[in-house]
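Colleague: attaching a predicted model along with its sequence, questions to come.
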Amino acid sequence: MRYRILGTTQALRLDGTAVPVGGARLRALLTVLALRAGRAVPVALLVEEVWDGDPPADAPGALQALVGRLRRTLGADAVESVDGGYRLGAGPDDIDLHRFTRLADDGARALADGDPAKAAALLDDALALWRDPVLADLPDRTAEAARWETLRLDARRARLAAALALGRAEQALPELTALCDAHPLDETLQALRLRALREAGRTAEALAAYDEVRRLLADRLGSDPGPELRSLHTELLHRSAAPAPAPARPPGNLRARLTSFVGRDTDIGTIRGDLATARLVTLLGPGGAGKTRLSQEAAEGAGDTARDGVWLVELAPVDDPAAVPEAVLTAIGARETVLHGAGAEEFRAATERHDDPVERLVEHCARRRMLIVLDNCEHVVEAAARLVAELLERCPRLTVLATSREPLGVPGEV
């Protein structure tokens, strides 16, 4: 049996079907036991929390009867009798609230360890468990719910920090702005918002946001911003004062077109919008429909998505599906990827590992924000899909624009 107490209390069989738990007292008892999963809960504490400080005349007897009802509802082994109290027969991971805690803690550790992609996945799983209002069936939920809401906010902060580390500042800004409006004195959130604005190239907005926070702190708390915000403010001032660099053509291998391209502005805008929010976009259509030209025109203006270049990989000449990774290596100029190793043994191990073209691609792409255009995937679609799936999983800043007569079928494909 699994239990949900983030929201209305529910009991679920392993196949996902719900077991009706009728009656407010019964749900309150299940909530109190689930909060302390795996631990014995004394009778006195159960009575206090289930009856909210107004127990019946024969409180132990009333509790025993309520436990009997819960056992008849969930099964005889669902609630165990222990010395001086009762215990829910479930592990912490069988209860959504405790599973949320584990996933959020693991995500925070991954972020601290420098793995924002893993952190984002764990924190997304944790936050997906949340349902409002938390602990809805706990009679006096105020203090306990506030504690868990604080932990949820911590998880949201960490998730947004992971988004910034993955180069997704623009996408994170709407949620950051809403959270800062709800928690205007939270300096950690405000610092994340300033960073996101800076990374999105909106320095003037970031400076204005800092001034607003400084005034709020002075008016409400009589204090100045902390060291983190002051340091960010200094960086923003330097950036604002620095002369704008001359525009530089990003690296890449797109060839200049010899003819103009008109009449597809709406399509190009749509594709560029998708590339800003999705990591795999596939243009589908029959041969001769103009997918190749459209993909190159859209990719050329991909902007921040392709800070480290747009690289076109022409798969039409590739006959052997096994040669797809080598074709990508050649196109993006990664055959001569430098291997870093301190000693001879480490160097030999790295050399052997990098005989694998996929590993060499991962090393080259992992720290770059680049766009790869895979053109004409249809005749090697399975090999292309396998490669794309692995690269997207292991290279968090990589985006792929593919053209094909059929979808690649990779999760997240648009």
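Modeller: Looks like it arrived, so ask away.
Colleague: for the rest of this, base every contact and every neighbour count on C-alpha atoms.
Modeller: Fine.
Colleague: in the helix ranked longest in the chain, what counts as buried?
Modeller: Ranked by number of residues, the top helix in the chain under DSSP state H is helix 142-165. Buried residues in helix 142-165, counted by 16 or more other C-alpha atoms under 10 Å: 145, 148-149, 151-152, 154-165.
Colleague: any idea how far Thr330 lies from His364?
Modeller: Note on Thr330: its distance to His364, by C-alpha to C-alpha, to the nearest Å, is 12 Å.
Colleague: which one of the two has more residues nearby?
Modeller: For Thr330 versus His364, neighbours defined as other C-alpha atoms under 10 Å are more numerous around His364 (19 against 12).
Colleague: by contact count, what packs against the helix or strand encompassing that one?
Modeller: If you go by DSSP states H and E, His364 is part of helix 357-365. If contacts are counted by 3 or more C-alpha pairs under 8 Å, 6 or more residues apart in numbering; DSSP states H and E, helix 357-365 sits against helix 324-331, helix 381-394.
Colleague: switch to 7 Å and redo it
Modeller: For helix 357-365, the elements it packs on are helix 324-331, judged by 3 or more C-alpha pairs under 7 Å, 6 or more residues apart in numbering; DSSP states H and E.
Colleague: what's the helix it packs on packed up against?
Modeller: Helix 324-331 sits against strand 310-314, helix 357-365, with contacts defined as 3+ C-alpha pairs under 7 Å, 6+ apart.
Colleague: also this one, for the comparison:
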Amino acid sequence: MDLVRYRILGTTQALQSDGTPVPVGGARLRALLTVLALRPGRTVPAAVLVDEVWSEDPPADAPGALQALVGRLRRALGPDAVASVNGGYRLTATRDDVDLHRFERLTDEGVRALADGDPAKAADVLDDALALWQGPPLADLPDRAAEAARWETRRLDAQRTRLTAALALGRPDAALPDLTALCDTHPLDEPLQALRLRALRDTGRTAEALAAYERVRRLLADRLGTTPGPALRTLHAELLRFDQAAPRQGRGELSENPHEPAA
């Protein structure tokens, strides 16, 4: 069987080369594949596999149960998919064969592209990275909270960078719905809030941006007892200057030639 892809950003899946899913039935079997796919090409000691697959409910004969489970996984994926090495097992795959690690590589590439002044490339690469998510990460891992939280943070970083690229490309209208949704979910995330304020400003909604800043300021004070950080305060000052300058510019255009009657 020609397997080229594994998914663990959501329900764990194995895919054939044409994208057809391979049935991997049973929670323990999917948990085992998840643990191995987290470390593709690396030997995972049997004790680690037992601990992560069974968590707080290990079987009485753990080595035997693990061996039987590996046998079932080989029958599902093919005999060469999982190798036995030095008291452990290894998924015979590369990092790029696993969606989680491909997401990480693409995210790093997108961040570098934006830093190098290429927001168009950053947007394309980060779109590909974020499209890999099919649901909560490591969904079939029994004790997933800490590891899953780390990858959710990585996903949020990728979303921020993607939205930064959108603003750099002059697409604030396209970015605003996602920014609003993310700010609602992460109201104390100042970098996200700053991106939203910039998007509102760039769409000519300065008054809304100022009102949004005031809401963030109150929220930080109420929940954390802090004030906005330097980046938000600087942006707020720019918004105030922009808001105050706009009426004067309008009046200046009307009175540029005081001897010419107004239309």
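Modeller: Cool, the structure landed. Remember, predicted model here, so these are calculated numbers, not experimental data.
Colleague: now the TM-score, please.
Modeller: Scored against TM-score structural alignment, normalised by the length of structure 2, the superposed chains reach a TM-score of 0.92; 247 aligned residues with a C-alpha RMSD of 1.1 Å.
Colleague: return the residues in contact with Pro119 of structure 2.
Modeller: With contacts defined as C-alpha atoms under 7 Å, 6 or more residues apart in numbering, the neighbours of Pro119 of structure 2 are 113, 165, 168-169.
Colleague: look up how far Leu49 of structure 2 lies from it.
Modeller: Separation of Pro119 of structure 2 from Leu49 of structure 2 (C-alpha to C-alpha): 41 Å.
Colleague: now Asp127 of structure 2
Modeller: Going from Asp127 of structure 2 to Leu49 of structure 2 by C-alpha to C-alpha gives 33 Å.
Colleague: of the two, who's got more company?
Modeller: Comparing Asp127 of structure 2 with Leu49 by neighbour count (other C-alpha under 10 Å), the higher total belongs to Leu49, at 21 against 17.
Colleague: just the strands in the stretch 1-150 of structure 2 please.
Modeller: If you assign secondary structure with DSSP state E, counting those that start in this stretch, the strands in the stretch 1-150 of structure 2 sit at 3-7, 13-16, 21-22, 44-45, 82-85, 88-91.
Colleague: out of those, the one nearest Thr203 of structure 2 is which?
Modeller: Closest of the strands of the stretch 1-150 of structure 2 to Thr203 of structure 2 is strand 3-7, at 38.4 Å (criterion: C-alpha to C-alpha).
Colleague: return the distance of the closest one from the chain's centre.
Modeller: Centre-to-centre, strand 3-7 of structure 2 and its host chain are 20 Å apart (C-alpha atoms, centre = their mean, to the nearest Å).
Colleague: now for it, which elements pack on it?
Modeller: With contacts defined as 3+ C-alpha pairs under 7 Å, 6+ apart, the secondary structure elements packing on strand 3-7 of structure 2 are strand 13-16.
Colleague: buried set for the strand it packs on?
Modeller: By neighbour count on 16+ other C-alpha under 10 Å, the buried set for strand 13-16 of structure 2 is 13-15.
Colleague: name the residues that touch that strand?
Modeller: Contacts of strand 13-16 of structure 2 with the rest of the structure, by C-alpha under 7 Å, 6+ apart, involve 2-7, 21-22, 24.
Colleague: how about it, aligned to which bit of structure 1?
Modeller: Under TM-score structural alignment, the alignment places strand 13-16 of structure 2 onto residues 10-13 of structure 1.
Colleague: give me the outermost residue of structure 1 relative to its centroid.
Modeller: Ala57 (51.0 Å; C-alpha atoms, centre = their mean).
Colleague: now do the counterpart of that one in structure 2 against Arg160 of structure 2, distance only.
Modeller: Using TM-score structural alignment as the criterion, the counterpart of Ala57 of structure 1 in structure 2 is Ala60. As for Ala60 of structure 2, its distance to Arg160 of structure 2 is 47 Å (criterion: C-alpha to C-alpha).
Colleague: could you do Phe242 of structure 2 as well?
Modeller: In this structure, Phe242 of structure 2 and Arg160 of structure 2 are separated by 25 Å, where distance is defined by C-alpha to C-alpha.
Colleague: output the contacts of strand 13-16 of structure 2 as CSV; include the columns distance to Arg218 of structure 2 and neighbour count.
Modeller: Listed next are these as CSV, based on distance: C-alpha to C-alpha, whole Å; neighbours: other C-alpha atoms under 10 Å:
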residue, distance to Arg218 of structure 2, neighbour count
Asp2, 56, 11
Leu3, 53, 20
Val4, 50, 16
Arg5, 47, 21
Tyr6, 45, 24
Arg7, 41, 24
Pro21, 49, 15
Val22, 51, 15
Val24, 50, 18
